[in-house]
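> 3D, please:
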Amino acid sequence: MPVLDVHRDEEALTVALTAEFEAPPVRVWQVFADPRQLERWWGPPDWPATFDEHDFRVGGRATYYMTGPDGTRAHGWWQFTAIDEPRSLEFDDGFADQQGTPVPEPQPTHAVVTFAADGDRTRMTVRSAFTSLDALHQQARMGMEDGLRLAAGQIDAILKEQP
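Reported below is the predicted structural model:
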C-alpha cells in the first residue's frame, strides 16, 4: 500500500497523509489535474466521487459529490488557491448542498498537496489545516483519517495505467 502515514496534530490543527508512489511527480500530478482520474480515487472505495466541475486553475473551483453504498450523496467543493505544476497545489475544501453551494458546517479546511521526487518515485503529502480543534474533531468523527487512507490507497492502480 502506498500510504505511509496519516497523522493528526491537534496542536497544529492538521491532518497529514504521506504516501509514496512508483511514478514521477508529473504522473502523480495528473491524478489531481484530470477529473476523470481524480474521481476514481477521491473518496473511499465505497463512496466514489463524481466531479461535476473541475476548473483547475488558481481561483478555479471544483464541485463534486460522493455516492454512498445506499445511494446517499455527500456534496463538496474546492477552491484552488495555488498551483505549481507538478510540485504543489492548494485548495480550500468544504461541504456543499445538493446544488454545490458551500454550507458553513462542517467548516472548510485548507489543503496543501506536495509532490517530491525520490528517484523514480514520488512522495505525496496532503496536509489539511482546520480552523479549530472542534472542526478537526468533527471531521475525525466523520472518518476523515480512514477515508483519506482508503482513498489514497486507490491511486496506485490508476498510476499503472497509461495517462
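
> rest of the way, CA atoms for contacts and neighbours
Will do.

> just the helices in this structure please.
Along the chain, counting by DSSP state H, helices occupy 25-33, 35-38, 133-141, 144-152, 155-159.

> switch these over to TSV; also include distance to residue 118.
As requested, these are exported to TSV (distance: least, CA to CA, whole Å):
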stretch	distance to residue 118
helix 25-33	9
helix 35-38	23
helix 133-141	30
helix 144-152	18
helix 155-159	16
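
> need those helices in TSV (columns: mean neighbour count).
As requested, these are exported to TSV (neighbours: other CA atoms under 10 Å):
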stretch	mean neighbour count
helix 25-33	19
helix 35-38	18
helix 133-141	16
helix 144-152	19
helix 155-159	17
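
> right, so of those helices, which gets closest to residue 103?
helix 133-141 (13.8 Å; CA to CA).

> quick check: angle from that closest one to helix 144-152?
Here helix 133-141 runs at an angle of 50 degrees relative to helix 144-152 (axes from the mean of the first three to the mean of the last three CA atoms, to 10 degrees).

> ok so, going back, between the helices of the chain, which gets nearest to residue 68?
Residue 68 lies closest, by CA to CA, to one member of those: helix 144-152, at 12.5 Å.

> off-centre distance for that closest one?
Its chain's C-alpha centre lies 9 Å from the corresponding centre of helix 144-152 when counted by CA atoms, centre = their mean, to the nearest Å.

> got a list of contacts for that helix?
Surrounding helix 144-152, the residues in contact under the criterion CA atoms under 8 Å, 6 or more residues apart in numbering are 2-3, 6, 15, 17, 19, 41-45.

> coming back round to it: nearest to residue 62, of the helices of the chain?
helix 35-38 (9.1 Å).

> dump the residue contacts of the residue nearest the centre of the chain.
If you average the C-alpha coordinates of the chain and look for the closest C-alpha using CA atoms, centre = their mean, you land on residue 42, 6.0 Å from that point. When contacts are counted by CA under 8 Å, 6+ apart, residue 42 touches 48-49, 151-152.

> to compare against the first, here's another:
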Amino acid sequence: MPVTSVVKDPQTLSLTIHAEFPVKVSRLWDAYLDVRQIEKFWGPVEYPATFTRHDAAPGGRSNYHMRSPEGEEFHGFWEWNEVVEHKFFEVTDGFAHQDGTPNTDLPANRIVFTFDPTPEGTKLTITSTFDSAEDLEQVVAMGMIEGTRSAMSQIEQVLVDLRNYAENFSTDAQILSDTQVRITRLIRGTVEQVWQAHHDEQLMTRWMLGPEGWQMTGCTIAQEVGQTYRYWWEPQSAEAGTGFGFSGKLLESLPQSYELTSEQMIDTDYPATVNEMTLTPNQAGTLLTLLITYPDAQTHDMVLATGMVEGMEASYARLESAF
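Sure thing, here's the model as predicted:
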C-alpha cells in the first residue's frame, strides 16, 4: 500500500495524503498526466474512472466520471491552476453534472500534488484545502479517505505497466461510449514541435497525407477561435478514387495544449463531429489525444471501418520523420 499517512487538519481546513513509490519522479508524474494512465487509478477499485478531457496546463480542464457496479455515473472536473513540471501541480477539484457543468450543491476544493524525489523513489503529497469546516467534514463523510486509499492502491500496477505505454508509439482507438472515441498516439517530438506541425500549412501538407498514394492538396488552418479550416486530399492515381475533405470551425483553444473544433465532411450529408485535441508532454515525447464525439454508435462504427486509424498512423509516422 503506497499511502503512508492521511492527516485531517480542521485548523487549516485541509486533508493531506502522503504516499511513497519506488519509481523516479518523472515516471509517477507521467502516470498522473497521461490520460490512459490516470483513469486506471483515479477512481476507487469498484468505481473505475473515464477521462474525456485532461489538458494538464494552466487554464486547462479535466472532465471525468466514475461508474458504480450498478452502472450509475458520478461526474467531476479539475480546473488546472498551476503546473511546474516534475515539481507540483495545482487544480480546483469539484463535482459536476452529467453535462460537465459544476454541481455547486457539493463542495469544491483546491488540490496540490507535490512530487519530491527520495533515495528510494518519490514521495507524493496530495493536499486538499476546503472553504469551510463543513465542506471538509462533508467530503470525509462521503468516503473521500477510504475512496482515496482504494484508488491509490492501484497505482503500483499502473507504474509497472507504464513502461509498456511509454514504448507504444502506435495509434490506438478506444471506444468510450456510444458517441465518443478516443484516439491516442505517443509522438517522438516536443509539444512545441507537434503543435507547430498542426498549425503550419506547409508542414501539414508534408505529413497529414493519410494512407500511401494520397496527397494533401488543400490546407487552410484556423489559427484563432471563430475561424474556419478546410483540408482536401486527392489520390495520386485515378484508380484510387476521388478526392475528399473536411471543414469546420475552431471553437476553443489553449495554445500548445488543447483545441476544440467542429468537423464536417465536405459535400456529404454525413453528421458533423466535435473533435478535442490535447497535447501532453511525456518523458518519451508528446502524447496526442484526440477525443471525437459522434452523433451515435452507428456513425463511429462506420467511420472506424473506413481505415481512419491506419491512415492516421501513417501520417503520424511521417510527422515524426520530419523532426
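
> please state their TM-score.
Between these two chains, after superposing, the TM-score reads 0.97 (TM-score structural alignment, normalised by the length of the first structure); 163 aligned residues with a CA RMSD of 0.8 Å.

> closest one to residue 56 of the first structure among the helices of the first structure?
Each of these was scored for nearness to residue 56 of the first structure using CA to CA, and the closest is helix 25-33 (6.5 Å).

> that closest one vs the second structure, average offset?
Here the mean offset of helix 25-33 of the first structure against the second structure after fitting is 0.7 Å, by mean CA distance after the TM-score superposition for the first structure.

> most neighbours out of the contacts of helix 144-152 of the first structure, which is it?
In terms of neighbours by other CA atoms under 10 Å, these top out with residue 42 at 26 neighbours.

> if I look at that residue, how far off is residue 70 of the first structure?
Distance of residue 42 of the first structure to residue 70 of the first structure, given as CA to CA, to the nearest Å: 18 Å.

> residue 18 of the first structure against residue 116, yeah?
No. Between residue 18 of the first structure and residue 116 there is no contact under CA atoms under 8 Å: 11.0 Å.

> which residues touch residue 49 of the second structure?
39-43, 64-67.

> residue 202 of the second structure too?
Under the criterion of CA under 8 Å, 6+ apart, residue 202 of the second structure has no neighbours.

> residue 18 and residue 116 of the first structure: which has the busier surroundings?
Between residue 18 of the first structure and residue 116, counted using other CA under 10 Å, residue 18 has the larger neighbour count: 19 against 16.

> tell me who's in contact with the more buried one.
Counting by CA under 8 Å, 6+ apart, the residues that residue 18 of the first structure touches are 3-6, 123-126.

> can you check residue 62 of the second structure too?
So residue 62 of the second structure contacts 51-56, 77-80 (CA under 8 Å, 6+ apart).

> want to throw those into JSON lines with distance to residue 310 of the second structure?
Written out in JSON lines, the entries for these read as follows (distance: CA to CA, whole Å):
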{"residue": "51", "distance to residue 310 of the second structure": "24"}
{"residue": "52", "distance to residue 310 of the second structure": "22"}
{"residue": "53", "distance to residue 310 of the second structure": "23"}
{"residue": "54", "distance to residue 310 of the second structure": "24"}
{"residue": "55", "distance to residue 310 of the second structure": "25"}
{"residue": "56", "distance to residue 310 of the second structure": "28"}
{"residue": "77", "distance to residue 310 of the second structure": "32"}
{"residue": "78", "distance to residue 310 of the second structure": "33"}
{"residue": "79", "distance to residue 310 of the second structure": "34"}
{"residue": "80", "distance to residue 310 of the second structure": "33"}
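
> count the neighbours of residue 101 of the first structure for me.
Other residues near residue 101 of the first structure number 14, with proximity taken as other CA under 10 Å.

> returning to that earlier point: now neighbour count and distance to residue 98 of the second structure too, for the contacts of residue 62 of the second structure, in a markdown table please.
A markdown table is the format used below for the contacts of residue 62 of the second structure (neighbours: other CA atoms under 10 Å; distance: CA to CA, whole Å):
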| residue | neighbour count | distance to residue 98 of the second structure |
| --- | --- | --- |
| 51 | 22 | 13 |
| 52 | 20 | 12 |
| 53 | 22 | 14 |
| 54 | 26 | 17 |
| 55 | 26 | 19 |
| 56 | 28 | 22 |
| 77 | 25 | 11 |
| 78 | 25 | 15 |
| 79 | 21 | 17 |
| 80 | 22 | 20 |
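
> residue 219 of the second structure: which of these is nearest?
Distance to residue 219 of the second structure across those (CA to CA) is lowest for residue 55, with 26.1 Å.

> isn't the closest one right up against residue 279?
Yes. With contact defined as CA under 8 Å, residue 55 of the second structure reaches residue 279; the gap is 7.1 Å.

> now do the helix or strand that residue 262 of the second structure is a member of: everything it contacts.
Taking DSSP states H and E as the definition, residue 262 of the second structure sits inside strand 258-265. Around strand 258-265 of the second structure, the neighbours that count as contacts under CA under 8 Å, 6+ apart are 55, 60, 244-253, 270-279.

> what stretch of the first structure does it fall on?
Counterpart in the first structure of strand 258-265 of the second structure, with TM-score structural alignment as the criterion, is absent.
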